[in-house]
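> Quick one, structure for this:
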Amino acid sequence: MLYSAQWRKSTYSADQDNCVEVASNLPGVFAVRDSKNPTGPALLFTSAEWTGFLRGVQAGTFNT
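Below is the predicted model:
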């Protein structure tokens, strides 16, 4: 499934190396991976899980 993933980094990341990449072109899931280890494992989230995560970030529920 991940062979067709089109990975992208947040524009907020600029040229930093400590980032995550997201693939949103996969049917029914969002994939997340460490940009420093592109051949390593990826986490998969359903659309509902990803939407909940983004809402939490926007609301300030998740702190960095």
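> CA only for contacts and neighbour counts going forward, please
Fine.
> residues touching V22, list them.
Listed by Cα atoms under 8 Å, 6 or more residues apart in numbering, the contact partners of V22 are W7, R8, K9, F30, A31, V32, R33.
> I'd guessed the first one sits against V20; true?
It refers to W7. No. Between W7 and V20 there is no contact under Cα atoms under 8 Å: 9.6 Å.
> Second chain to compare with the first, below:
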Amino acid sequence: MDLSRVIWRKASRSHDDGDQCVEVASLYDLVAIRDSKDPDGHNFIISRSDFRHIANALKNL
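Now for the predicted structure:
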């Protein structure tokens, strides 16, 4: 999947100190996730439903 034109947004809990850098992009009914320190590296693409489940679980940590 070509992700060159998507708009990436840094997660609100990511920090500029380089320790926790996660970015997400909306892809219709999917969500792409990447490490902002390695934007040309691997991306994970999951359903919006799975993303909601993961985000809710992480909020409770």
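> coming back round to it: which ones among the contacts of V22 of the first structure map onto strands?
Among the contacts of V22 of the first structure, the members falling in strands (DSSP state E) are W7, R8, K9, F30, A31, V32, R33.
> which among the residues you listed gets closest to L44 of the first structure?
A31 (4.6 Å; Cα to Cα).
> Please name every helix or strand in contact with the host helix or strand of A48 of the first structure.
According to DSSP states H and E, A48 of the first structure maps onto helix 47-59. In terms of contacts (3 or more Cα pairs under 8 Å, 6 or more residues apart in numbering; DSSP states H and E), helix 47-59 of the first structure is packed against strand 29-34.
> Which stretch of the second structure lines up against the strand it packs on?
Aligned by TM-score structural alignment, strand 29-34 of the first structure falls on residues 30-35 of the second structure.
> List the buried residues of the matching stretch.
Neighbour-count burial for stretch 30-35 of the second structure, counted by 16 or more other Cα atoms under 10 Å, picks out V31, A32, I33, R34, D35.
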